[in-house]
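**Q** below are the sequence and a predicted model for it; my questions follow.
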Amino acid sequence: MTEATDLAAFLRARRGELRPRDVGLPETARRRTPGLRRQEVALLAGISVEYYVRMEQARGPRPSAQVLGALARALMLTGDERDYLYRTAGHRTPETVGPNRVVSSAVRTVLDSMVPLPAYIVDAGYEVLAWNRCAVPFIGDLATMPGAERNMVRWIFRQAADDPRWDDAETLSFARSTVADLRATYARYPGNPSVTGLVTELLGTSPRFAQLWAAQDVAVRRTHRKQVPHPEFGVLDFECQVLDIPDTDQRIIVYCAAPGTSTGEAFRRIAEATERTAAR
């Protein structure tokens, strides 16, 4: 077999494993064969249908690295599959250029199944990518906010340096650990515009961030304890459990409270109220 035929077989196989709902496309009438259509993959990758058809038929010139990157995103390839795609097409695997912001349907299912626990997904740069309904009372209805407003680091450091909340030891500890984790991301994605831009922005707008960044602390985020005041249930005490998704460098943040505790009961009642509101 040649490189072209290996690549063609791989693309056909990966296309056949996806459903429209996996990539955010509407389900249509019954299909003769499983998987996405060639037209749908071409649309998602931003290339012509004719060009993609030639690739699946092992015809035409070797695809560029840019085309391969677009196909890797369109087909939701894992890191290992992405590496194979590039090697099979005769290219060196490029360094990962930025945090992955595609949330798979399986991970979304896991997220929604965590009720009544609030949970949300962040990428390596702390962009909130998805959330369940139970998280809305804690992080807000992000569906109504522009993308730039969904970054957790911006939320923290928009507080002025003299804001009284910085007097709280927990707030300062969380901010310090967040900056240390962001520095690890900064090194993992060198030169990435979104990560570099976020750091540059905060260095210019937040003296507190600049002070913590200058400390040169590096530490990947771990599970930590959190206390949040609630207007009805008082102070909620819980663990922020961090679940890593290795294939995408994303994390699921879950607010965990033991059943039978006051916070666990509060989570249950908040979830019920949220469901009632959504059903109206």
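**A** Sure thing, it's come through. All values derive from a computational prediction rather than experimental measurement. Numbers count the residues shown, from 1 in each chain.

**Q** can we go C-alpha only for contacts and neighbour counts from here?
**A** Noted.

**Q** now the element after the longest strand belonging to the chain, going C-ward?
**A** Scanning the chain for the longest strand, with DSSP state E as the assignment, gives strand 234-245. Counting by DSSP states H and E, the element after strand 234-245 in chain order, helix or strand, is strand 250-256.

**Q** and the contacts of that following strand?
**A** With Cα atoms under 8 Å, 6 or more residues apart in numbering as the test, strand 250-256 has contacts from 99-101, 111, 117-124, 238-245, 264.

**Q** can you pull the buried residues of the helix or strand just after it?
**A** Taking DSSP H and E as the definition, the helix or strand that follows strand 250-256 towards the C-terminus is helix 262-279. Taking 16 or more other Cα atoms under 10 Å as the neighbour-count basis, helix 262-279 is seen to contain the buried residues 262, 263, 264, 265, 266, 267, 268, 270, 271, 274.

**Q** alright, now check it against this:
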Amino acid sequence: MNKLDLAQFLRHRREARRPAEVGLRVSGRRRTPGLRREEVAWLAGVSTNYYERLEQARAPRPSTQVLAALAKALRLTEAESEHLARLAGQAPPVRDEQVPDGVLRLLDRLGPVPAYVVDERYDVVAWNALAANLIADFSALPPEDRNVLRMSMSSDRCSSPNDEFARQAAADLRRAAARHPDDARLAQLTSEYADFNAGFAASWTDHEVQPRPTLRKHIDHPDLGTLELEAQILQSPSSPHRLIFLTAEPGTPTHETLTQHHQPPPNPERRTSRDFD
């Protein structure tokens, strides 16, 4: 159980929730942003003293029933509720280093769409030829450098990461840190990226954990020029891996460029990190 992260997560979610959102009627001015502690306690059916101790990182591990009541009181999403349970030590860690065969088959069948697979640390663990041509030659990189965050700190193809990406990365790594609190490499990566990107650091501090299925991506390609893409994110149902494929809206210059220069090959090429490590 991570008492400090649990306390901070509850406080940030409480301060972000407005009384009207949980069915409370208030009058006059309020000095406290969001909900008060006693209001959350009342909504969850626990004592105010116990809830205060939770936010002070002094309470014992809450039961499954208490966690469910708090999630309902704070109107947490499914992802936030799962994160709350993991912080409280009520959900086992999950890490499967092998990319499921179904995800690899899908990667092969995307045709002319650039796509790659990342794990919980944002390590690129599988990719097709178009992704390698568009983003980087992953096979030429050392395994520790095949990481989306590390590449964004050094690549000359990508513009400065936007706030949308920073929030998504912070949410993803927050959930991963809750699942694997002893992962030193994940902690180091988080610290380095927080120093590099202020938006990531702010979102990390706010304990955001809500995933976003679609992100915008800007790539400056040496041959194809500036590309404006949508990164569609598909979560594997059987593992922590995510398939990310890059598309452009039909009729846009980027779509025309990709169509012209990236015709589907007769034999789609797919590579995984295991082919090179």
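**A** Nice, I can see it. Since this is a predicted model, take the numbers as computed values, not measurements.

**Q** hmm, back to that, can you select the buried ones among the contacts of strand 250-256 of the first structure for me in PyMOL?
**A** Under the burial definition 16+ other Cα under 10 Å, those of those that qualify are selected in PyMOL by:
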select buried, resi 99+100+101+111+117+118+119+120+121+122+123+124+238+239+240+241+242+244+264
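
**Q** mind listing the helices for the second structure?
**A** Assignment of helices within the second structure using DSSP state H yields the ranges 3-16, 37-44, 48-55, 64-73, 78-87, 101-108, 129-134, 148-154, 163-179, 184-196, 198-205, 253-261.

**Q** of all those, which one is nearest residue 271 of the second structure?
**A** Of all the helices of the second structure, helix 129-134 sits nearest to residue 271 of the second structure, with 7.7 Å by Cα to Cα.

**Q** pull up the aligned stretch in the first structure for the closest one.
**A** Helix 129-134 of the second structure lines up with residues 133-138 of the first structure when matched by TM-score structural alignment.

**Q** where's the matching stretch relative to the chain centroid, distance-wise?
**A** The chain centroid and the centroid of stretch 133-138 of the first structure are separated by 17 Å, computed with Cα atoms, centre = their mean, to the nearest Å.

**Q** in it, what counts as buried?
**A** Going by neighbour count (16+ other Cα under 10 Å), the buried part of stretch 133-138 of the first structure is 133, 134, 135, 136.

**Q** any idea what sits nearest the first one, other than its immediate chain neighbours?
**A** Yep, that's residue 133 of the first structure we're talking about. Beyond its immediate neighbours in the sequence, the residue positioned closest to residue 133 of the first structure (Cα to Cα, 6 or more residues apart in numbering) is residue 274, lying 6.8 Å away.

**Q** for the third one, same thing?
**A** Closest residue in space to residue 135 of the first structure, ignoring its immediate chain neighbours: residue 118 at 4.2 Å, by Cα to Cα, 6+ apart.

**Q** isn't that neighbour up against residue 133?
**A** Yes. In this structure, residue 118 of the first structure is within contact of residue 133 by Cα atoms under 8 Å, at 7.4 Å.

**Q** common neighbours of those two, please.
**A** Listed as contacting both residue 118 of the first structure and residue 133 by Cα under 8 Å, 6+ apart is no residue at all.

**Q** ok, back up a step: would you turn the helices of the second structure into CSV with distance to residue 218 of the second structure?
**A** As requested, those are exported to CSV (distance: least, Cα to Cα, whole Å):
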stretch, distance to residue 218 of the second structure
helix 3-16, 30
helix 37-44, 41
helix 48-55, 40
helix 64-73, 36
helix 78-87, 27
helix 101-108, 22
helix 129-134, 11
helix 148-154, 11
helix 163-179, 11
helix 184-196, 18
helix 198-205, 17
helix 253-261, 10
